[in-house]
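Enquirer: task: produce atomic coordinates for the following.
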Amino acid sequence: MNNLQKVGGTAVPQINPANQKNNLKKGWLAPALLLALGSLNVLSGAMQLNNIQQGPPPVPDEFTAMQYFLMPIPIVLHIVGGILFNLLGPLQFAPAIWQRWPQWHRWSGRLLIVAGFMVAFSGLWMNHFYPAYGGVLKYSGIMVNSLGLAVSLLIAVRAILVRDIPHHRVWMMRAIAFGLGPATQRLFVLPIFFITGSISNLMIGFVIWLGFSLNLLVVEWILWRERTGKSNGEVQHDGRILGQKSVRI
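Expert: Predicted coordinates for the structure are as follows:
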């Protein structure tokens, strides 16, 4: 029979230190998967930065984005912000980090917020002012993706300022879903391009919507499982107590 302890007036099972250590190791699975997915954005961004640094090719082809060379600041801000966001975002959900190094968690989280806004607002600017391609579906998809990222970050920041940890976590999960939308897009775009050698404007727009929509569906499914699959006050796998705002993450 499990020993009980009082938490906020509720009797909950005591956490076995050995089990907690094993659970912390298991807590790396989700961040590792997010890092693996985000690495697609990181590698693509690094390649784009290298291309911009080298300058435009002598004879541009149909895949050359000349606007990046003529006006590089927005795309450079977008790429640098995206690399930081994709590297730091997954680590915010690693229990071993925010439990053992809370200061690092908080300061890296602040940098993550700044990087996220860089991605969102530079994306909106480029979507409107760079030469149009991809049609209405692409334009509206980037608008929704960028605004969704910015709004999610704003709500997450507001929540953490009033110490509302559960809502902060929920909205950061949604921000990550929007921020990793381009990585999910590449899971579909790259195979299509390698097979067919081209990709239509309609497909570009469709895949943009598909990327962040799939990510959001996964996040909402996880949140739904947490709401329906756990009783109030039950200990989660990483040792947090549901519904306790005083726990710092």
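
Enquirer: only C-alpha atoms from now on, for both contacts and neighbour counts.
Expert: Fine.

Enquirer: which residues sit in contact with the residue nearest the centre of the chain?
Expert: With distances taken as C-alpha atoms, centre = their mean, I176 lies nearest the centre of the chain, 2.0 Å away. Residues in contact with I176 (C-alpha atoms under 8 Å, 6 or more residues apart in numbering) are G89, P90, L149.

Enquirer: now distance to W224 too, for these, in TSV please.
Expert: Formatted as TSV, the contacts of I176 follow (distance: C-alpha to C-alpha, whole Å):
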residue	distance to W224
G89	21
P90	20
L149	21
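
Enquirer: which strand or helix spans the residue nearest to the centre of the chain?
Expert: Under the criterion of DSSP states H and E, I176 resides in helix 165-179.

Enquirer: ok, back up a step: what separation do you get for the residue nearest to the centre of the chain and P95?
Expert: From I176 across to P95, the span is 17 Å (C-alpha to C-alpha, to the nearest Å).

Enquirer: what's the answer for H168, then?
Expert: H168 is 15 Å from P95, by C-alpha to C-alpha.

Enquirer: would you map the strands across the chain?
Expert: 4-7, 10-13 (DSSP state E).

Enquirer: can you list the buried residues in the first one?
Expert: To tie it back to what came earlier, the one meant is strand 4-7. Buried positions in strand 4-7, judged by neighbour count with 16 or more other C-alpha atoms under 10 Å: none.

Enquirer: to compare against the first, here's the next sequence to fold:
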Amino acid sequence: MTNATRIDWKVPLVLLFTSAIPLAAGIARLIGLSGNPEISTENARFVAAPFPVIVHILCVCLFSILGALQFSSTLRQRRTQLHRVSGRIVVASGILAALSGLWMTVMYPIPPELQGSLLYAVRVFVSVSMLISIFIALAAVKGGDIATHRAWMIRAFALGQGAGMQVVVLLSWMLLIGKPSVLQRDVLMGLAWLINLLLAEMAIHRWLPRNLNLHRGTV
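Expert: Reported below is the predicted structural model:
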């Protein structure tokens, strides 16, 4: 593996690393639901209606893993067909992840101690924004506007990766300050999505234009 290739795969590897903990938690949730779980405040809604959370976890796994790989220019340039096929899976899984996330936020009877009014509003906003971002990206690529397509898919990916940053933010708060209150937790979780969006905008404005000029013909 050349030095350039190592650098090219750094971003996907970092994204996969930050996704590891929430993905592992999701898989553990699926395993728990497949047996005869003891019902608690935390899982009662999932036991009563498991289908939405199963769809959400499976789609988030696909979106996170395949989405991270889309950041490799090597994949886009040398494995064009693979990039396009995996990209379609990313889009489909992203739409289903956002829809199932929205459904769970609105329809599940989530106790106030697990989701306050602020977090409810943030989750609805994030789900809707993720859907809008993906559909804008789809419209752009169909029109041949690759720059807009990539920019909006990066935004959608940032929104879909909120759980990874939430682990970092919440863990940092707990180590430095202690267990957050319900309101503090809601604010911190919203902050994690904001950080992801800021990082996405930095990537779009500092990295995307230069790379797009070099590889304008690759979707």
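
Enquirer: and the TM-score between them?
Expert: The TM-score (TM-score structural alignment, normalised by the length of structure 2) is 0.89; 215 aligned residues with a C-alpha RMSD of 2.3 Å.

Enquirer: turn the strands of structure 1 into TSV, columns for distance to S213 of structure 1.
Expert: Below are the strands of structure 1 laid out as TSV (distance: least, C-alpha to C-alpha, whole Å):
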stretch	distance to S213 of structure 1
strand 4-7	38
strand 10-13	37
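
Enquirer: of the ones you listed, which is nearest L70 of structure 1?
Expert: Nearest to L70 of structure 1, of all the strands of structure 1, is strand 4-7, at 59.7 Å by C-alpha to C-alpha.

Enquirer: where in structure 2 does that closest one fall?
Expert: Across structure 2, nothing matches strand 4-7 of structure 1 (TM-score structural alignment).

Enquirer: give me the neighbour count for the residue nearest to L4 of structure 1 when sequence neighbours are not counted.
Expert: Setting aside the residues directly before and after it, L4 of structure 1 is nearest to P13 in space (C-alpha to C-alpha, 6 or more residues apart in numbering), at 4.6 Å. Here the number of neighbours of P13 of structure 1 (other C-alpha atoms under 10 Å) works out to 16.

Enquirer: and V170 of structure 1, what's its match in structure 2?
Expert: Checking TM-score structural alignment: V170 of structure 1 goes with A151.

Enquirer: quick one: contacts for its match?
Expert: A137, I204, L208.

Enquirer: got a winner among those residues for most neighbours?
Expert: Using other C-alpha under 10 Å as the neighbour test, those are led by A137, with 25 neighbours.

Enquirer: compared with structure 2, how much does stretch 209-225 of structure 1 deviate?
Expert: Its aligned residues in structure 2 lie a mean 1.4 Å from stretch 209-225 of structure 1 after superposition (mean C-alpha distance after the TM-score superposition for structure 1).

Enquirer: what's I155 of structure 1 aligned with over in structure 2?
Expert: That one, I155 of structure 1, aligns with I136 by TM-score structural alignment.

Enquirer: and for that match, the neighbour number?
Expert: Around I136 of structure 2 there are 17 residues (other C-alpha under 10 Å).

Enquirer: from S146 of structure 1, how far off is the alignment partner in structure 1 of A200 of structure 2?
Expert: In structure 1, the residue matched to A200 of structure 2 (TM-score structural alignment) is V219. Noted for V219 of structure 1: a distance of 17 Å to S146 of structure 1, by C-alpha to C-alpha.

Enquirer: same check on F93 of structure 1?
Expert: Distance from F93 of structure 1 to S146 of structure 1, by C-alpha to C-alpha: 22 Å.

Enquirer: who has more neighbours, these two?
Expert: Counted by other C-alpha under 10 Å, F93 of structure 1 and S146 do not tie: S146 has more neighbours, with 26 against 21.

Enquirer: go ahead and confirm Q166 of structure 2 touches I195.
Expert: No. If you go by C-alpha atoms under 8 Å, Q166 of structure 2 and I195 don't touch, sitting 9.7 Å apart.

Enquirer: between those two, which one's more packed in?
Expert: Q166 (22 against 17).

Enquirer: how about that one, what's its match in structure 1?
Expert: Match for Q166 of structure 2 (TM-score structural alignment): Q185.

Enquirer: what's the neighbour count on the residue nearest to that match when sequence neighbours are not counted?
Expert: Excluding its sequence neighbours, the residue lying closest to Q185 of structure 1 (C-alpha to C-alpha, 6+ apart) is G211, at 4.6 Å. Neighbour count of G211 of structure 1, defined by other C-alpha under 10 Å: 24.

Enquirer: could you list every residue that touches G211 of structure 1?
Expert: G181, P182, A183, T184, Q185.

Enquirer: rerun that using 10 Å as the cut-off
Expert: 141, 145, 177-188 (C-alpha atoms under 10 Å, 6 or more residues apart in numbering).
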